[in-house]
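[1] just need the structure, nothing else, for what follows:
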Amino acid sequence: MKKMWEGRFSEASSELLERFNASIMFDRELYEDDIAGSIAHASMLGDAGIITKDEASAIKSGLEQILAEINEGKFEWKIADEDIHMSVEKRLSEIVGKEIGGKLHTARSRNDQVALDFRRFVMRKNREISVQILNLIKTLLEISNSHTDALMPGYTHLQHAQPVSLAFHLLAYIYMFKRDYERFVSSFERGNFSPLGSAALAGTPHRINRHATASALGFYAPMENAMDGVSDRDFALEILFNISLFFMHASRLCEELILWSSSEFGFIAISDAYSTGSSIMPQKKNPDVAELIRGKTGRAYGNLMGLLTVMKGLALAYNKDMQEDKEGVFDSVKAILESVAILNEMLKTAKFNKKNMLSATERGHLSATDLADFLVREKGVAFREAHFITGKCVAAAERAGKDLSQMSAEELRGIDERITPDALAFLGLKASMDARKSFGGASSSSVLAQIASVQKWLGEKSSSI
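    Prediction:
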């Protein structure tokens, strides 16, 4: 079987080369984008008078037939065709004849064709992922809105630090995922430009209309430099980076869900529908969804580093190394779409144990900072001295087997006479939380303001999709 490019060659390709060189095993994922790009290109060629209108119409009909064959599972994929582009073009020539089919590739190269297909795929996935992340944010916001009164320990170093609400804790993740959403949107805005018409690297002498094909394919405009058009893979690196950063955030959340679902914490019960059991221990209920998402983070990082390494030493313009750009992106895109969907459903069906969370706040002296702040604010004590006095009070509470919030006025005054009975009002756990009224703080009023801010933002974003 002849290759489309073999006119210059006197020997046939070896079978080993055909297997090593081919990308059709994975780039056929791009078939919809490839066919859409070819239809737009053929229409433009017809409008520009480079081919006749009848030829453009025949090519379009043939391409639509190929699309139907692929969707119906009737299309035959052959490794000898090398890639999705050659496979579609060969089948097109079988349908409309070589004379007409051979005209489709006028004024373009596989270099701009693959750049187009891949970029269009990535732009579409940017939008899909963005919508999924919005859904996740909505779920987390609903949970937050119904748990503004659920006290729990805030942690540093995984040690009890200060009392917060579950809503406040989850809002921290909401803002992480909000930034993730904005990164995907930003990448779309920056990357949604068409390379089609760049040809091999320097454009074409044919009088093509790149703006027409860009518009027909949903791009803002053509890329302004043809060499950049075929050699740029920033859009692929950006989606890999964005996915990696999302997974980092999701992995942190999943790590906490795993901890919180353990007997040691008991803060959350993950639904049976999103848990698994043990092959040997009948009592086990494992948070495998959260663990798998945490594990997929490593794959996402690997895909990003792989493509960064491929691209770092390539002279302009196109090099075959760039064939390695797709599998990692396909893998990471599949992973994030599956992970966001199942994380969302797992959170929707999870149950939070307010009693256990409250009980945990009664250990670890979470209101210690409030006693120090009382001494500073009400008694004019320097913070460092107040810190020292409070440390002595914590030590006394430890000896008494109590939490600092459970100490009496007499016990505290016995440590330092400046700790008057009115200090007790500041040591209650809810009072401690609600004292933090600074912008972005953990107080109930601040949390409600944050929820309202995110709700407003969600309303704006949902209406623009």
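[2] C-alpha from now on. contacts and neighbour counts both.
    Will do.
[3] quick check: Ser57 vs Glu99, distance?
    Noted for Ser57: a distance of 14 Å to Glu99, by C-alpha to C-alpha, to the nearest Å.
[4] settle it for me: which of the two has more neighbours?
    In this view Ser57 and Glu99 are compared by other C-alpha atoms under 10 Å, and Ser57 has more residues nearby, 15 against 10.
[5] also this sequence, please, to line up against the first:
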Amino acid sequence: MKLWGARFEKEADKRLNDFNSSINIDSRMYEEDIDGSTAHAQMLCAQGIISEKDLDDIVKNLSDIKNEIANGTLIIDENAEDIHMFIEEELTKRCGDAGKRLHTARSRNDQVALDTRMYTIKRLGSIKDLLKDFIKILCNKAQKHVYSIMPGYTHLQPAQPITFAHHLMAYVQMFIRDISRLDDAQKRCSVMPLGSGALAATTHNIDREFVKERLGFLQISQNSLDGVSDRDFVIEAASALSIIMVHLSRFSEEIILWSSREFNFIELDDAFATGSSIMPQKKNPDICELIRGKSGRVFGNLQGLLCMMKGLPLAYNKDMQEDKEALFDCFDTVCACLKAAAPMLESMKVLEDNMNSAAAEGFINATDCADYLVKKGIPFREAYRIVGQLVKYCIKNSKVLETLDIDEYKAASPYFDADIYKAVSLIECVNNRNVTGGPAPDEVKRQIDFAISCCQSF
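    Reported below is the predicted structural model:
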């Protein structure tokens, strides 16, 4: 008979049990369940609701169960309804009435909410650590390439000169925002729901502050209905993880493009690329393609969570059991992607000469040429027109701005002088963009220092 089966005359049908069970999903929360139960038992004893002997029996046996699950000597019963019932049933087998007293003043509803919050806080922290490591790799790679000139693109067309370091640091900013979102999600998740009961709290004289302090939560939930039916923290975590996957997917697309023969800006290490079963020349960026593809499953999990919650009345509904599979898959997917991307990035070779050659061919110094005229007193729109005509002339005559002679420049505008060659030098173009956030080497070095300090502050 199920622990909840006292009012039933029939045993649950196996088909119901199979459909209703979540043990194959939520068994990973066994540590959180045991830690939460231990704190709950300690509070019950402190309040005089259970005896010290019962507390000792409960705590000792919960600790044994936790260690035995961890070392594999206790196998979680796949026929159990969920991890919470499995642990309670196992505890009761071992210490009898003391185990039966553990569930005093709590419901599985607030117990599940507690465990899920504890697990979410822990996993958000682990993703933050992985992101910090990934940012360090990006910063280290950037430090080596603050002088490596490449084309910057808009619409995937060559636009203006930047450096490879500047490009990498754009992604660093994205990942710093991701850490900030995870940090915020952790704080909002750190609300202790135990004591909410099934929906209407309890008549027992419990001390919720005691449990909050023991488990390290920041706050206590302020409404028992909300305490058991809130899954905002799950949705927020999935949302933050989805945005991380957007950034990883965008970065992966860049690596895929850069490693192609058409770009040839980087070369992946052999240990982090794959070949073809039929084409011996192939070297494929499979890690990046998988990250790009796996982003869709994380987005889908977020959408599923939103749809699950959008029509639910208060308080707890069984629909909410679906939250954990989606949430856990988000965590697992993001974790796997970061662990695969980090060594791939760290080991990839940057082909600086190819980047520089591409930068020299795309008229990406045209804006600098126009700015040269503006500094001579010509209105920007007029300068823009003059340089546009020069570019058209260069294309017709198979030249670039650097190879025009001074007479060709002066034919376009008498304001051009010999110093134009310095102004359109790619190195000079980059060095002159020394505003905060720009690609100038000294400024990018500052960005790197700033990023490292940001990571240390979380």
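[6] which one in structure 1 is aligned with Lys283 of structure 2?
    Matched to structure 1 by TM-score structural alignment, Lys283 of structure 2 sits across from Lys285.
[7] hang on, Leu404 of structure 1 packs against Ala397?
    Yes - the pair Leu404 of structure 1 / Ala397 is scored as a contact, 5.6 Å apart, by C-alpha atoms under 8 Å.
[8] same drill for these two, tell me which one is more crowded.
    Leu404 (27 against 19).
[9] can you tell me, leaving aside adjacent residues, what's nearest to Lys134 of structure 1?
    Quick fix: residue 134 of structure 1 reads Leu, not Lys. What sits nearest to Leu134 of structure 1 in space, not counting adjacent residues and going by C-alpha to C-alpha, 6 or more residues apart in numbering, is Tyr181, at 7.1 Å.
[10] that neighbour sits in which helix or strand?
    Using DSSP states H and E, Tyr181 of structure 1 sits in helix 166-191.
[11] can you show me the strands along the stretch 351-465 of structure 1?
    Listed in chain order, the strands of the stretch 351-465 of structure 1 (DSSP state E, counting those that start in this stretch) span residues 351-352.
[12] and the longest helix seen in structure 1, which stretch of structure 2?
    What stands out as the longest helix in structure 1, according to DSSP state H, is helix 110-145. Mapped onto structure 2 using TM-score structural alignment, helix 110-145 of structure 1 covers residues 108-143.
[13] ok, now stretch 335-351 of structure 1?
    Counting by TM-score structural alignment, stretch 335-351 of structure 1 corresponds to 333-349 in structure 2.
[14] which residues are contacting that stretch?
    With C-alpha atoms under 8 Å, 6 or more residues apart in numbering as the test, stretch 333-349 of structure 2 has contacts from 127, 130-131, 133-134, 137-138, 141, 241, 244-245, 266-269, 272, 287-288, 291, 294, 298.
[15] what residues of that stretch count as buried?
    Neighbour counts over stretch 333-349 of structure 2 (16 or more other C-alpha atoms under 10 Å) mark Thr333, Val334, Cys335, Cys337, Leu338, Ala341, Ala342, Met344, Leu345, Glu346, Ser347, Met348 as buried.
[16] cool, and stretch 97-107 of structure 2?
    Residues of stretch 97-107 of structure 2 classed as buried under the neighbour-count rule (16+ other C-alpha under 10 Å) are Ala98, Gly99, Lys100, Arg101, Leu102, His103, Ala105, Arg106, Ser107.
[17] now, which of those sits nearest Gly195 of structure 2?
    Arg106 (6.1 Å; C-alpha to C-alpha).
[18] quick one on the thing from earlier: mean offset of the match of helix 110-145 of structure 1 relative to structure 1 (after superposition)
    Here the mean offset of stretch 108-143 of structure 2 against structure 1 after fitting is 0.6 Å, by mean C-alpha distance after the TM-score superposition for structure 1.
[19] mind listing what's buried along that stretch?
    For stretch 108-143 of structure 2, a neighbour-count test (16+ other C-alpha under 10 Å) marks 109-121, 123-125, 127-128, 130-139, 141-143 as buried.
[20] the equivalent of Gly295 of structure 1 over in structure 2 and Leu241 of structure 2: what is the separation?
    Residue pairing (TM-score structural alignment): Gly295 of structure 1 is matched to Gly293 of structure 2. Distance from Gly293 of structure 2 to Leu241 of structure 2, counting by C-alpha to C-alpha: 15 Å.
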